[in-house]
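Visitor: sequence-free structure coming up:
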């Protein structure tokens, strides 16, 4: 297995070099040269596997034997040893047509832990066996930062800097990042929104001299390993449902940066027989508009009750567009250039029909999000965080008669108590979260100015 750039101007790379590259040197995103297809017989064999065993099976198709099996196994089992559920991602049955896959049992109570605890172990392994200096740089709308920091804090040979939008993440998300006092962690709170943070990150990774000088590595979902790790729970959830091979299974996914839903698209291309992939967004509904009209055009930013999806520029959209245009790097590059110069791209005809065959999408309004939280708490005694509530609302919109749905619970509701309180629900915080409020914070508030951020990075990395 080799990896290539969506824009076609990077020499094919192996697995570890792809991990280290993050954003491709030509500005594109790395993808496998060929996606392996899992046979129905192999899928049937996987039904009895634990999450960790399934992880190892899936990764074996992608690692090119660059990592010895025993080393990979140790990384996987270490990564999930601190999850609060033995299944890692347990499946909860809500009613006869709905299951919720709980992705919030990791150390920071969010789905990002599933990929990022492993990535922390992987970067640590690479740093040791290659003698690499690793400086991780990322942006977060809330959950990625906490999970990434937790995955690498205190690890030798690694430093991490995370940019988050000042005052635009939940208080718990902020505390999970900024109460960490390890010397290898820097939190920059940027006066702006997530898209502003993400733009700076992409510009710095595109500056190959800066990237090389400071050994920058990506932790965001521009890194293919994030995508691949997330495919595991798509397979795991599907295989946990009894008789799933005889049912129409839909999966509804809260999505802002298109990474989580793209992992589902990858799983489907690998042979997972999912019926519908449903994109749930909020009032920052660029993805809903794209699926329904073919127009991909970032609009005005809106703050919502589901802040982790307050995103207008979805990083992983480029990966999907690459496959939509038939893996034609030249055509993909032309689209991305047009997006840069004109501020939008439009898909029509057969291509739009393919988009609508691949996805359904719903942009959930703020009040609908709160109403869904209240409804499921009252009717099923099941408390949803606001992002999961968007996923549930989308399930209600698109799940057909006789179909079964899995909605991803992407975060524990305690992470978004500001939204839960608006419904009149008083929740009890888990002990680990409650303890955060008494700890001092460590962060630097900076202007949304690339030069200012660069100076902070230089001081930290040097």
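Guide: Right, received. Where do you want to start? Note that this is a predicted model, so its numbers are computed, not measured. Numbers count the residues shown, from 1 in each chain.

Visitor: only C-alpha atoms for contact and neighbour calcs from this point on.
Guide: Fine.

Visitor: Quick check: nearest residue in space to residue 161, chain neighbours excluded?
Guide: Excluding the flanking residues, the one nearest residue 161 by C-alpha to C-alpha, 6 or more residues apart in numbering is residue 186, at 4.6 Å.

Visitor: now swap in residue 233 and tell me
Guide: Taking C-alpha to C-alpha, 6+ apart, and ignoring the residues beside it in sequence, residue 233 has residue 89 as its nearest neighbour in space, at 7.1 Å.

Visitor: Now do the contacts for that neighbour.
Guide: If a contact means C-alpha atoms under 8 Å, 6 or more residues apart in numbering, then residue 89 has 51, 101-105, 233 as its contacts.

Visitor: Buried ones among the residues you listed?
Guide: 51, 101-105, 233 (16 or more other C-alpha atoms under 10 Å).

Visitor: Dump those residues into TSV; add secondary structure as well.
Guide: Formatted as TSV, the entries for the buried ones among the contacts of residue 89 read as follows, by DSSP: H, G, I helix; E, B strand; the rest coil:
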residue	secondary structure
51	helix
101	strand
102	strand
103	coil
104	coil
105	coil
233	helix
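
Visitor: In CSV: the residues you listed, plus distance to residue 339.
Guide: Shown next, in CSV, are the buried ones among the contacts of residue 89 (distance: C-alpha to C-alpha, whole Å):
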residue, distance to residue 339
51, 39
101, 35
102, 36
103, 33
104, 35
105, 38
233, 32
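
Visitor: Not counting the helix or strand where residue 360 lies itself, show me its contacts.
Guide: Counting by DSSP states H and E, the element that carries residue 360 is strand 359-363. Among residues not part of strand 359-363, those counted as contacts by C-alpha under 8 Å, 6+ apart are 276-285, 287-288, 291-292, 394, 397-398.

Visitor: Second structure follows, compare the two:
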């Protein structure tokens, strides 16, 4: 398996080189040269596997044997050894037509742990094997930062800097990042929103001289390995729901998403052969992706702060990957479109392409009142407390999936991370001890203006100290 850029100007590379490249050197996103096809017979065999064994089976299709099997097994087992549930991502039946895929049993109580604990182990493996220094740079709307920091804190040969929008993440999200005292961690609190942080990251990775001089590596979902790791729980969830329902037929997945990474992982799983009917895209008031699926127009609007801050994103960094497949893997067309988007701020697709999108996706933008009402309703009817992002997912299910089929909705975070929304529903929750302890710890972060040169200056000083 080799990896190529959506913009077609990067020589095909192997798994580890793709992992270390992060963003394509031509500004595009790396994708597999061919998506491997998994037969129904193989799927039936995979249904018998533990989560960790399933990770190994899927990664075997993508790693080219670049990591010896023994080493990869040790990395996978270490990655999920800190999770609080034996199944890693258990599936909870809510009613006959709805299952919740719980993705919040990792060390930072969010779905980002699934991929980022593995990526942390992989970075440590490469740093040790090659004797190199690795300088991780990422932006977060709340959860990625904490998960990435947890994955590499204290690890030899690795430094990590995370940018987050000042005052625009939940208090628990902020504490999970900024109470870490390891010297290989730097938190930059940026005056601006997540799109500003993400824009800075892409500019710095696009500056190949700066990227090389500072040995930058990526943890955001621009990194294809993060996407590959997230495909695993789609397979695992399908297998668990099939066992519980006694049915082996296509299901819907409902995915709260702002950056299009998590739902793109589901799309990749479907392309590999997983029996997926529709992918339901759930978003909030920052609903650029909903408009694209309904109208075929991708155009950022005004940023809005919401009850689901991890989805407060206008420019979805993974959208380019999906567009590449919508346009039949035409890298030249993608290159032109993304350059036009940078200058004009809008992308429109043809009616034929839109029909293809709508055959694969449904979408629903869940605004504040509907989000809070969903939290209250599911607590009252089912005794299940949703965080506001997961609530957007099940609200989209209730909107779209009333066809008698089964939908698996992704529960992306523990509600304790977003108590600001929970208390507005008149619900009092108990914090897990790990989160409760955060409020007594000192914080360490640095406030910076949302200017590229200011961030670059901080990075050079940190990485070269």
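Guide: Nice, I can see it. Note that the structure is predicted; figures quoted are calculated from it, not measured.

Visitor: Please state their TM-score.
Guide: Remark: TM-score between the superposed chains equals 0.99 [TM-score structural alignment, normalised by the length of structure 1]; 462 aligned residues with a C-alpha RMSD of 0.7 Å.

Visitor: Tell me where the stretch 251-400 of structure 1 has helices.
Guide: 259-269, 286-293, 317-324, 329-342, 349-358, 366-380, 386-398 (DSSP state H, counting those that start in this stretch).

Visitor: Figure out which of these is closest to residue 17 of structure 1.
Guide: Taking C-alpha to C-alpha, helix 317-324 is the member of those nearest to residue 17 of structure 1, at 18.5 Å.

Visitor: quick one: that closest one to structure 2 mean distance?
Guide: After superposition onto structure 2, the mean distance of helix 317-324 of structure 1 to its aligned counterpart is 0.4 Å, using mean C-alpha distance after the TM-score superposition for structure 1.

Visitor: Structure 2: matching residues for that helix?
Guide: With the alignment judged by TM-score structural alignment, the segment of structure 2 matched to helix 317-324 of structure 1 spans residues 319-326.

Visitor: So which residues make contact with the matching stretch?
Guide: With contacts defined as C-alpha under 8 Å, 6+ apart, stretch 319-326 of structure 2 is touched by 6, 28-31, 259-261, 264, 330-331, 334, 338, 353, 356-357.

Visitor: what do you get if the cut-off is 6 Å, keeping everything else the same?
Guide: Identification of contacts with stretch 319-326 of structure 2 by C-alpha atoms under 6 Å, 6 or more residues apart in numbering yields residue 260.

Visitor: Which among the contacts of strand 359-363 of structure 1 count as buried?
Guide: 276-285, 287-288, 291-292, 394, 398.

Visitor: What is the nearest of the contacts of residue 89 of structure 1 to residue 316 of structure 1?
Guide: Within the contacts of residue 89 of structure 1, proximity to residue 316 of structure 1 (C-alpha to C-alpha) peaks at residue 233, which comes in at 18.4 Å.

Visitor: Against residue 408 of structure 1, how distant is that closest one?
Guide: As judged by C-alpha to C-alpha, to the nearest Å, residue 233 of structure 1 and residue 408 of structure 1 stand 10 Å apart.

Visitor: Next: residue 41 of structure 1.
Guide: With distances taken as C-alpha to C-alpha, residue 41 of structure 1 is found 26 Å from residue 408 of structure 1.

Visitor: The two: which is more packed in?
Guide: A direct count of neighbours by other C-alpha atoms under 10 Å for residue 41 of structure 1 and residue 408 places residue 408 higher, at 28 against 8.

Visitor: and residue 142 of structure 2, how many neighbours does it have?
Guide: Close neighbours of residue 142 of structure 2, defined as other C-alpha under 10 Å, add up to 27.

Visitor: Contact partners for it?
Guide: With contacts defined as C-alpha under 6 Å, 6+ apart, residue 142 of structure 2 is in contact with 169, 173, 310.

Visitor: repeat that with 8 Å
Guide: So residue 142 of structure 2 contacts 164, 169-170, 173-174, 309-310 (C-alpha under 8 Å, 6+ apart).

Visitor: Distance-wise, check it relative to residue 401 of structure 2.
Guide: Here the criterion is C-alpha to C-alpha. By it, residue 142 of structure 2 lies 29 Å from residue 401 of structure 2.
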